[in-house]
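Peer 1: Sequence first, predicted model second:
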Amino acid sequence: MRLLHTSDWHLGRSFHRAGLLDAQKAFIDHLVTVVREHEVDAVLVAGDVYDRAVPPLAAVELFDDALHRLAELGVPTVMISGNHDSARRLGVGAGLIGTAGVHLRTDPSGCATPVLLSDAHGDVACYGLPYLEPALVKDQLGVTKTGHEAVVAAAMDRVRADLATRPEGTRSVVLAHAFVTGGEPSDSERDITVGGVAAVPAGVFDGVDYAALGHLHGCQTITERVRYSGSPLAYSFSEADHRKSIWLVDLGPRGEITAERIDCPVPRPLARIRGRLEDLLEDERLERHTGSWVEATLTDPTRPAEPMTRLGARFPHTISLVFEPERAPEDPAASYARRLEGRSDQQIAEDFVAHVRGSGPDESERSVLRQAFDDVRTEEALAG
């Protein structure tokens, strides 16, 4: 069986101030072409279909167009909700849409009810695990410990229990939206840390033939059977070196896996340039970036006049400007953003407490801060 694995469309998102709707339309055209020309048997979409819980109308129209075109091909599509999606909104009409061959899985209670696909070698049970916000689903899944690993493991226990009731030789696929240990994140993914722990070990997915993952925006192989497709478009300059693609996965009669990457259309290349303004304007080696979206990091000791206007004259698609003046590391004027780089919300809050009163929080205070961040994330998920 030939599967096409994609995720993280983020319909409705822009790239800094540049609109991406046309690029997202081009990706949908590309997806439909690949399905048709490569004789795909099923399409797997592993979450974050939209960029936010209430997407703009143009994004909803594009999604509607994608569903109609996939249904017209007669190729089953299995799709789960991600942490950016509103599960309730995305899942509206799921039963009716399912009769057209587009199977939306947005309710955690249905994680052990597979979409049954079949080929000449028998059945393939395809399970959809929507994004599982621990605080919201732990009771539903019978979990006492809050955390991503606990809820995903509980959902996978249900999947394996159902799979054990299927005829011998039934192959299995799971779609999941999670941060799996070993994955490489980028700047454009929303933090899903709960209780200080976001990562889920790849071993949670043991027992199934293929795990089609979403959430991380870089295409990557965690194990032969556990893979991220990544986003089809770049959504931050941290993805400048990404090769955007989708996975074409062949599932053999005994669960053998072979996978091929199919490149996605690139609307405009990304370039990150760094140096003093005059050097960037005069460096002939940078000529190749005149057609790229550019992020310029200026290292001038003092901020130069009209930097964006001057950069735009040479690099018309400069859309991000960063100032990192060259100063000694001990300079108190060193970039505040640089001091925060790589630190979690929890760590930043603990540092603030230490700065204000002269000593960091004790364990009980850390617990209060952790609970406060978890409550905010839970409220955001409920608002979706």
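Peer 2: Cool, the structure landed.
Peer 1: C-alpha only now, for contacts and for neighbours.
Peer 2: Will do.
Peer 1: got the contact list for residue 183?
Peer 2: The neighbours of residue 183, taking CA atoms under 8 Å, 6 or more residues apart in numbering as the test, are 216, 220, 222.
Peer 1: Residue 70 too?
Peer 2: Residue 70 sits next to 32, 76-77, 102 when contact means CA under 8 Å, 6+ apart.
Peer 1: if we can go back for a sec, show me which of the contacts of residue 183 is closest to residue 160.
Peer 2: Nearest to residue 160 among the contacts of residue 183 is residue 222, at 20.4 Å by CA to CA.
Peer 1: Verify the stated contact: the closest one with residue 200.
Peer 2: No: with contact defined as CA atoms under 8 Å, residue 222 and residue 200 do not form a contacting pair (11.7 Å).
Peer 1: So these two - more neighbours on which side?
Peer 2: residue 200 (21 against 18; other CA atoms under 10 Å).
Peer 1: ok, that one - contacts?
Peer 2: Contacts of residue 200 (CA under 8 Å, 6+ apart): 148-149, 152, 178-181.
Peer 1: If any of those residues are buried, put those into a PyMOL selection.
Peer 2: Filtering these down to the buried ones (16 or more other CA atoms under 10 Å) takes a single PyMOL command:
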select buried, resi 148+149+152+178+179+180
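Peer 1: Alongside the first one, take a look at this:
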Amino acid sequence: MKFGHIGDLHIGKRVHDFSMLEDQRYILDQMIKIFEEQKVDGVLIAGDVYDKTVPSAEAVQLFDEFITGLAKAEIPVYMISGNHDSAERLSFGAKLFENSDIYISQVYDGEMKRIVLKDQYGPISVYLLPFLKPAAVRHALQRDDINTYEEGVMAALQECEIDTTQRNVLVAHQFVTGADRSDSEETWVGGLDNVSAEVFKDFDYVALGHIHRPQKMGRETLRYSGTPLKYSFSEADHKKSVTIVELLEKGNVRVSTVPLIPRRDMRKLRGTYMDVTAKDHYTAENKMDYLQITLTDEEDVPGALQKLRTVYPNLMRLEYDNKRTRENREVQAVEAQEQKSELELFEEFYELLNNEPMKEEQTEFVEKLIQDLKEVRV
């Protein structure tokens, strides 16, 4: 059985006040064509369908077009909510949609939705695990021993009683420890949202969402599909793609990717004003890309943003890198360091030494120790 794995669509997103809706429409249409060409048996959508919990009418309409396109192509959908989605809104009409082979995770109530499929190798169970916070699992399972994201996900999966002799697929939206993040992702201080890859060991394939760079997590079959578009300039070097997963007999999973070609790329340019405006520096096509331009002129160019946009209409961000700005950054860095608390400085030092953030219990211990020392000093 063959699946397409996508996630983090963030429909309705604005980047530096530029609407991405038309770019999203273009890439969603491209994905439908890829799924048809690949003859997939279903599409796994790993959360963050929308960019906001209350999406705009235009965003909802665009996603409706996408889902309708998949339904017309007779491609089933297995979808979960992410941390940017409202689980209640996304799952509206879920029972009705199942008549069209569109399966959506419900608000977590202690049970995960499970869909059983069959092919020539036997049954495949597809589990839908929406984005979970520890408090939601603690409430649903009536347990007071769940305090971390990892404990919450482990408890939710333990309730499933997974048959590991058969093939199992999980669609989830969590941050697996070690994943390479981007600026456009929502993060928790100190890595408190970390979940170990070992938590997902019972699944033949795990379709992950939440991280914007496509990547595997230790094994080929534990993967983030990444966003279909670049949503920050920290992603300028990303190669966006659709993940294709083929499950054969138990233990045999093939994973490949199909590149996505955006309507407009997102790039960084650097040089003097004369350099970046020279005609041999751009083409009719790439000057329409979304750009961050860093000017290296020692003196600011009056009206540079407006002037550059006559050449590059989709210039999103203009920066300077010269002696003045470097000195300002150094001063700001010192001021920022001086404003940090003792705990924040210790956390940075710990992570530098150990290449991992402090655990919650370690943070609590150090916080108490600092407080005790302050009291002794007084």
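Peer 2: Everything's here; your move. Predicted model only: the values in this text are computed from it and were never measured.
Peer 1: Mind picking the two most distant members of the contacts of residue 200 of structure 1?
Peer 2: For the contacts of residue 200 of structure 1, the maximum inter-member distance is 13.0 Å, found between 152 and 181 (CA to CA).
Peer 1: any idea how far residue 3 of structure 2 is from the closest residue in space to residue 73 of structure 2 that isn't next to it in sequence?
Peer 2: Taking CA to CA, 6 or more residues apart in numbering as the measure, residue 73 of structure 2 lies nearest to residue 36, with 7.3 Å between them; neighbours along the chain are not counted. According to CA to CA, to the nearest Å, residue 36 of structure 2 stands 11 Å off from residue 3 of structure 2.
Peer 1: Which one's more surrounded, these two?
Peer 2: Set residue 36 of structure 2 next to residue 3 and count neighbours by other CA under 10 Å: residue 3 wins out with 24 against 14.
Peer 1: and that one, what element?
Peer 2: Following DSSP states H and E, the helix or strand that holds residue 3 of structure 2 is strand 2-6.
Peer 1: The helix or strand that comes right after that strand: average distance to aligned residues in structure 1?
Peer 2: Toward the C-terminus, strand 2-6 of structure 2 is succeeded by strand 14-15 as the next helix or strand (DSSP H and E). Overlaying structure 1 shows strand 14-15 of structure 2 at a mean distance of 2.6 Å from the equivalent residues (mean CA distance after the TM-score superposition for structure 1).
Peer 1: if we look at the next helix or strand after strand 14-15 of structure 2, which residues are touching it?
Peer 2: Per DSSP H and E, the first helix or strand lying C-terminal to strand 14-15 of structure 2 is strand 18-19. Contacts of strand 18-19 of structure 2 with the rest of the structure, by CA under 8 Å, 6+ apart, involve 12-13, 316.
Peer 1: and residue 312 of structure 1, what pairs with it in structure 2?
Peer 2: Pairing criterion TM-score structural alignment: the partner of residue 312 of structure 1 within structure 2 is identified as residue 309.
Peer 1: tell me how far stretch 367-374 of structure 2 is from the chain's mean position?
Peer 2: In this view, stretch 367-374 of structure 2 has its centroid 37 Å away from the chain centroid, taken as CA atoms, centre = their mean, to the nearest Å.
Peer 1: buried stuff in stretch 11-21 of structure 1?
Peer 2: When burial is assessed from 16+ other CA under 10 Å, stretch 11-21 of structure 1 yields the following buried residues: 11-13, 20-21.
Peer 1: Sorry, wrong one. I was asking about stretch 73-82 of structure 2.
Peer 2: If you call a residue buried by 16+ other CA under 10 Å, then stretch 73-82 of structure 2 has these buried ones: 75-82.
Peer 1: what ranges do the strands span in the stretch 101-250 of structure 1?
Peer 2: Along the stretch 101-250 of structure 1, counting by DSSP state E, counting those that start in this stretch, strands occupy 102-105, 115-119, 122-129, 171-177, 179-180, 199-200, 210-214, 220-223, 226-228, 245-251.
Peer 1: This completes my enquiry, with thanks.
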